[in-house]
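Engineer: Turn this into a model:
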Amino acid sequence: MTGFLASALLLFAIAVVILWHRLKRSDALGIDGRLIWVDDGRRTKPFFNARYKVFGKPDLLYRVNGGVLAVEYKSRNGPIFESDIVQAKCAALSARGDQYKVSRILVKTGQAEKYITLPRSDRALYREIESATILARKAKNGEAVPCLPAPRKCRSCAYRDHCRESAGN
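Structural biologist: You can find the predicted model right below:
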């Protein structure tokens, strides 16, 4: 019986050490990894991927098992929109252009979070955001782009009171 008790105590101690180690390594977002880059706002230069000519910067980069995790945090309490995911993918592709091997993204709002595993190749990742990138370039160049009003998105838009196309009014 004493041998059994000693074995049980040893297993319990090992479990406590493993649990403590895991909790110590994860941060306030629950990410098990090491923070390696932070967007400090306007002072922080965006990443650039020269091959695909995209700029972007995630909010955070973590070194995790399997590569780098890019985090895009939205302060709103609403859902995650497709545009949030496209923005995070663009930031990941941009960071890859500066030698950060981003393999996953986390898009997080006050009420939701979504992890997405990215394609290994930059080309495949760019294909996922190419249509949005083309629209953004057209808008930047002053070209007319299609308006895609969505009631949930329009309700939280800062321009909804001045927009003729708003679906939230």
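
Engineer: alpha carbons only for contacts and neighbour counts from here, please
Structural biologist: Will do.

Engineer: for the strand or helix carrying Phe48, which positions count as buried?
Structural biologist: Per DSSP states H and E: Phe48 is located in strand 47-49. Going by neighbour count (16 or more other CA atoms under 10 Å), the buried part of strand 47-49 is Phe47, Phe48, Asn49.

Engineer: swap in stretch 125-135?
Structural biologist: Those would be Leu125, Tyr126, Ile129, Glu130, Thr133, for stretch 125-135 by 16+ other CA under 10 Å.

Engineer: returning to what we had before: let me have the buried residues of strand 47-49 in TSV, adding distance to Gln87 as columns.
Structural biologist: Formatted as TSV, the buried residues of strand 47-49 follow (distance: CA to CA, whole Å):
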residue	distance to Gln87
Phe47	13
Phe48	14
Asn49	14
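
Engineer: before we go on, could you also do this sequence so I can check it against the first one:
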Amino acid sequence: MEVKETGIEGLVEIIPAVFSDDRGFFTEIYNRQNFVKSGITTEFVQDNLSYSVKGVVRGLHLQYPPHAQAKLVRAVKGRVLDTVVDIRPGSDTFGKVFQCELTDKKNNALLVPAGFAHGFAALEDSIFLYKCSSHYAHEFEGGICWNDPELAINWGIEKPIISEKDSKLPSFKDFQSNFNKVS
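Structural biologist: Below is the predicted model:
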């Protein structure tokens, strides 16, 4: 397993060892012992799976403290453009957007710490798996509008399919982060 730094504190890409032959392949997608050896100590309590047709954009989502979630995300099938925004006040990278293509061919994952808004675009029909460090709590959910002009995110989709809920999220400018300040 390779842990690749992204330039944003706590946000790392994880590239597992993949063993392939003419029958297919095998890979460990999560092994707590190996994660801890690599310095990743996040405890996960919930797994979620979603299916999105090509062109769907989901996000940008988050949960507020005390139910903030770190996520370990990956495309089990297909290809997605995973996108995160640092929403930690005082962080050197506050408001910075990071994108990473996650594919079933590469089997890579992204560890998204709490304090980030998260979303993805399905570049092809995709099954998306994410482990969460906190249980979902409806009353603590929030987000930022996917097409916020200040963030200027290129989702790689010409005509995105957006949920009504996601289209009504606030702009980054109007978003109120209550995550702890980073010193």
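
Engineer: What does the TM-score come to for these two?
Structural biologist: Scored against TM-score structural alignment, normalised by the length of structure 1, the superposed chains reach a TM-score of 0.26; 76 aligned residues with a CA RMSD of 5.3 Å.

Engineer: that older thread, which of the buried residues of strand 47-49 of structure 1 lies closest to Ile105 of structure 1?
Structural biologist: Closest approach to Ile105 of structure 1 among the buried residues of strand 47-49 of structure 1 (CA to CA): Phe47, at 15.5 Å.

Engineer: just to revisit the earlier point, for the strand holding Phe48 of structure 1, which outside residues touch it?
Structural biologist: Val54, Phe55, Gly56, Lys57, Ala91, Leu93, Ser94, Ala95, Arg96, Gly97, Asp98 (CA atoms under 8 Å, 6 or more residues apart in numbering).

Engineer: make it 7 Å
Structural biologist: For strand 47-49 of structure 1, contacts defined as CA atoms under 7 Å, 6 or more residues apart in numbering pick out Val54, Phe55, Gly56, Lys57, Leu93, Ser94, Ala95, Arg96, Gly97, Asp98.

Engineer: Name only those of the residues you listed that count as buried.
Structural biologist: Val54, Phe55, Gly56, Lys57, Leu93, Ser94, Ala95, Arg96, Gly97.

Engineer: Throw those into CSV and include secondary structure and distance to Ile105 of structure 1, thanks.
Structural biologist: Listed next are those as CSV, based on DSSP: H, G, I helix; E, B strand; the rest coil; distance: CA to CA, whole Å:
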residue, secondary structure, distance to Ile105 of structure 1
Val54, strand, 17
Phe55, strand, 16
Gly56, strand, 13
Lys57, coil, 12
Leu93, helix, 11
Ser94, helix, 13
Ala95, helix, 12
Arg96, helix, 12
Gly97, helix, 16
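
Engineer: now the strands: where do they sit in structure 1?
Structural biologist: In structure 1, the strands defined using DSSP state E lie at 34-38, 47-49, 54-56, 60-64, 67-73, 102-108, 113-117.

Engineer: In a strand, Ile14 of structure 2, correct?
Structural biologist: Yes. Applying DSSP: H, G, I helix; E, B strand; the rest coil, one finds Ile14 of structure 2 inside a strand.

Engineer: count of neighbours near it?
Structural biologist: As a burial measure, Ile14 of structure 2 scores 21 neighbours (other CA atoms under 10 Å).

Engineer: can you check Ile15 of structure 2 too?
Structural biologist: Ile15 of structure 2 - counted by other CA under 10 Å - has 16 other residues nearby.

Engineer: one step back: tell me which of the strands of structure 1 lies nearest to Ala139 of structure 1.
Structural biologist: Going by CA to CA, the one of these nearest Ala139 of structure 1 is strand 54-56, 14.6 Å.

Engineer: same for the closest one, what does it pack against?
Structural biologist: strand 47-49, helix 82-97 (3 or more CA pairs under 7 Å, 6 or more residues apart in numbering; DSSP states H and E).
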